[in-house]
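J.: sharing a model prediction with you, sequence too.
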Amino acid sequence: MSQSFAARARDDVADLIHRQAPRTSGRVIDDALLVVSELVTNAVRHGGGIAAFAPIIRGNRLVLHVADHSEQQPVSPDRTPEWPAEGGYGWSIVRNLADSVNVSRRPQGGKDICVALSLLGHGGTKAAEMSGL
């Protein structure tokens, strides 16, 4: 289920960017779609499922709202020999590519994650550090 919802979410965000911010670079779009995939997949795997997904463009920023059914805060586990090398990168990827991340509790239960990404590519110091540039 997360695969199909993640694919739909990526398609929706790509369409939104192409319609409302057509001059956005391919690298910025790729980063945005990676963040969408990680947020949606984490909500399904660790958050009890998607409660809401709302992407919007506000000025030169893509704002992603993802709500799930868990009040547990996302974590980026420390890598240790005992910790498996598979998975666990999603939240770190989101935090490193985003210009801002806000996690809040929903009154009806669960949490809302709001992530903003620059469509101009100026948030690139984090992305460049991640890619080793």
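T.: Alright, I've got the coordinates.
J.: contacts, neighbours, all on C-alpha from now
T.: OK.
J.: how about the strands in the protein?
T.: Taking DSSP state E as the criterion, the chain contains strands spanning 50-58, 61-68, 100-105, 111-118.
J.: what number of residues lie near residue 59?
T.: Other residues within reach of residue 59, judged by other Cα atoms under 10 Å, total 11.
J.: distance of it from residue 119?
T.: With the distance defined as Cα to Cα, to the nearest Å, residue 59 ends up 9 Å from residue 119.
J.: one more: residue 64?
T.: 13 Å.
J.: and for residue 34?
T.: When distance is defined by Cα to Cα, residue 34 is 14 Å away from residue 119.
J.: and here is the other one:
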Amino acid sequence: MESRGSNSPPDPAVAGPLPYEGVWRFTAPAVDVSVPQARHAVRDLLERQQVPVGGDTVQGLLLIVSELVTNAVRHAALLSPEIAVEVAVGTSWIRVSVEDNHPYRPKALEADHGQTGGRGLMLVREITGEAGGTCGVEQTANGGKVVWAALPLVATVTSPRSTPSAL
């Protein structure tokens, strides 16, 4: 898994980003083994940068990463042999996104208890909403897509039905 980051230590004489703020991007082949690798890379990044995020938020975030990377591997690999996972951390929020080159824009399915799969984006939407965050899908300049979720670093409890989402 290739990793690139844009974080540099802050200069104490200049007011600037906090030590944990920055944007990091990991690329990986669109294969099954990339799912746990992406999850571990995000977890390790949060620990290394000492991002002040609670345990429940970390677990939700890692589940979101797993679901988004799994979707890219399962549904986009034919047109996108490589995927990118990006982690952006601000002063009070964290955003994870997965980019692929497939043009199809996914939508969260409604619960169908007879179905054994297809609930990943619904799960992402629910986790994000419960944490007080938001999620969505954006098209890229090359015709692919970025599926993302942003969570507050300090969880706020909200009703999942009241949180808008593009998924």
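T.: Done, it's in. Note that the coordinates shown come from a computational prediction; the quantities given were computed from them, not determined experimentally.
J.: map residue 151 of structure 2 onto structure 1.
T.: Structural correspondence for residue 151 of structure 2 with respect to structure 1 (TM-score structural alignment): residue 117.
J.: hmm, that match is touching residue 95, no?
T.: No. Contact between residue 117 of structure 1 and residue 95 fails when scored by Cα atoms under 8 Å: they sit 10.3 Å apart.
J.: aligned partner of residue 107 of structure 1 in structure 2?
T.: Using TM-score structural alignment, residue 107 of structure 1 pairs with residue 141 in structure 2.
J.: would you check the span in structure 1 matched by the top helix by length along structure 2?
T.: Ordering each helix of structure 2 by length in residues (DSSP state H) puts helix 55-76 first. When structure 1 is aligned by TM-score structural alignment, the counterpart of helix 55-76 of structure 2 is residues 26-47.
J.: buried residues, that stretch. List them.
T.: The neighbour-count criterion (16 or more other Cα atoms under 10 Å) identifies 28-29, 31-44, 47 as the buried residues of stretch 26-47 of structure 1.
J.: off-centre distance for that stretch?
T.: 4 Å (Cα atoms, centre = their mean, to the nearest Å).
J.: repeat that for stretch 23-35 of structure 2.
T.: Taking the mean C-alpha point of stretch 23-35 of structure 2 and that of its whole chain, the gap between them comes to 12 Å (Cα atoms, centre = their mean).
J.: what do you get for stretch 117-128 of structure 1?
T.: From the chain centre to the centre of stretch 117-128 of structure 1 is a distance of 14 Å (Cα atoms, centre = their mean).
J.: nearest residue to the most centrally placed residue in structure 1 other than its sequence neighbours?
T.: Structure 1 has residue 35 as the residue nearest its centroid, 3.2 Å off, counting by Cα atoms, centre = their mean. Leaving aside its sequence neighbours, residue 35 of structure 1 sits nearest to residue 94 (Cα to Cα, 6 or more residues apart in numbering; 5.3 Å).
J.: is it true that the one you found touches residue 37?
T.: No. The pair residue 94 of structure 1 and residue 37 does not pass the contact test of Cα under 8 Å, sitting 9.6 Å apart.
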